[in-house]
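>>> Prediction below, plus the sequence it came from.
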Amino acid sequence: MHEQYITNLFNNCQVGRLLGIEVYDLREGFARGRLTIQKDHINVFGTVHGGILFTLADHVGGACGNTLGKKSLLVESAIHYIKAVNEGETVLAEAMVSHRGRKIGRIDIKIYNETMEIVALMHMIFYIGSDDHSPKIV
């Protein structure tokens, strides 16, 4: 597995960069990412918008799925919001493959606040493609 290639791929994704998501600590079947909550991430009630946490979980989960050596794509996901997050806080997402079949897998993602309390839980079902997900050597 090419950890640095996958890290660079996801850290150069325009959506992740727009929000400020950093993916790091990739291993086969595992990924971490973080995001510092900015003013533009806040909803009308003064806490982080759920879509921001969803995107963080989706992004880090996507990086996790792609550590398996094949191009992997999200099929379905569900998220459960547990605790509010405020502007200025940094949240950490940890994603782990909990099931890997021949073509379908499951990833579980936990999002923590700075005191390591769980603020959201996501599970995603992903498709494992047949194309290798490795850098092309020219």
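Structure received. Residues are numbered from 1 along each chain as shown.
>>> alpha carbons only for contacts and neighbour counts from here, please
Noted.
>>> what residues are up against the nearest residue to E76 once chain neighbours are set aside?
Sequence neighbours aside, I125 is the residue nearest to E76 in space, at 5.1 Å (criterion: Cα to Cα, 6 or more residues apart in numbering). Going by Cα atoms under 8 Å, 6 or more residues apart in numbering, I125 touches 74-77, 104-107.
>>> Put this next to the first one:
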Amino acid sequence: MQETGARTHDPARAIFGDDRASQALGIELVETGNGFARTRMRITDAMVNGHGIAHGGYIFLLADTTFACACNSHGPTTVAARADITFIRPARGGDLLVARAEERTRFGRSGIYDVSVQRGDELIAEFRGHSRSLHGEQINQPEGARP
């Protein structure tokens, strides 16, 4: 696993840099490596539903963003083909959630990634994402590095 700053061009950081939706929600990209990413997000009062707990859509978005960073860490533009989440326990306003994505396998242009969302040591949700790399496209390469 590499720290994000250890590489000269980090495709995960490049895609996250253009992800206005995730940034608007306060998601921070903490660490990336090949097939790996870690993010965090604080649950705000605006993210709490009528039950007084974090709306599941925000937790899904955190996990999905982390998945996107991990599956794009290799360079080719990669998108989600499928994703699902299991909610294990509720998060609440003020909670700091940390999501960690790990690549399970890559085969051809496809991959499978697992994301755990935690509050401290407590598991909040488990997410599984299936990815698909697009033909010949690279994410935001620096000028001069494009073919």
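Structure received. For clarity, every value in this text was computed on a predicted model and none was experimentally measured.
>>> Superpose the two chains and report the TM-score.
The TM-score (TM-score structural alignment, normalised by the length of the first structure) is 0.92; 136 aligned residues with a Cα RMSD of 1.5 Å.
>>> Of the contacts of I125 of the first structure, which pair is most distant in space?
Distance extremes for the contacts of I125 of the first structure: the farthest pair is S77 and I104 at 13.0 Å, using Cα to Cα.
>>> what residue of the second structure takes the place of the residue nearest to E76 of the first structure?
Using TM-score structural alignment, the equivalent of I125 of the first structure in the second structure is H130.
>>> In terms of helices and strands, where is the residue nearest to E76 of the first structure?
Secondary structure assigned from DSSP states H and E places I125 of the first structure in strand 118-132.
>>> Over which residues of the first structure does the biggest helix by length in the second structure lie when aligned?
The single longest helix within the second structure, with elements called by DSSP state H, is helix 56-71. Mapped onto the first structure using TM-score structural alignment, helix 56-71 of the second structure covers residues 50-65.
>>> Quick check: that stretch compared with the second structure, mean distance?
Comparison of stretch 50-65 of the first structure with the second structure after fitting gives an average deviation of 0.4 Å (mean Cα distance after the TM-score superposition for the first structure).
>>> buried stuff in that stretch?
50, 52-54, 56-65 (16 or more other Cα atoms under 10 Å).
>>> which residue packs closest to the residue nearest in space to the middle of the first structure, ignoring adjacent ones?
Taking Cα atoms, centre = their mean as the criterion, V60 is the residue nearest the geometric centre of the first structure, at 1.5 Å. Residue nearest to V60 of the first structure in three dimensions, not counting chain neighbours: G33, with 5.8 Å by Cα to Cα, 6+ apart.
>>> ok, now how distant is the one you found from L56 of the first structure?
According to Cα to Cα, to the nearest Å, G33 of the first structure stands 8 Å off from L56 of the first structure.
>>> Name the residues contacting each of those two.
21, 93.
>>> residues in contact with A31 of the first structure?
23-25, 60-61, 63-64, 94-96.
>>> Sort out which one of the contacts of I125 of the first structure lies nearest H133 of the first structure for me.
Nearest member of these to H133 of the first structure, counting by Cα to Cα, is L74, at 15.1 Å.
>>> gap between the closest one and V138 of the first structure?
Counting by Cα to Cα, the gap from L74 of the first structure to V138 of the first structure is 29 Å.
>>> the more surrounded of the two?
Per other Cα atoms under 10 Å, whichever of L74 of the first structure and V138 has more neighbours is L74, with 18 against 3.
>>> No further queries at this time; thank you.
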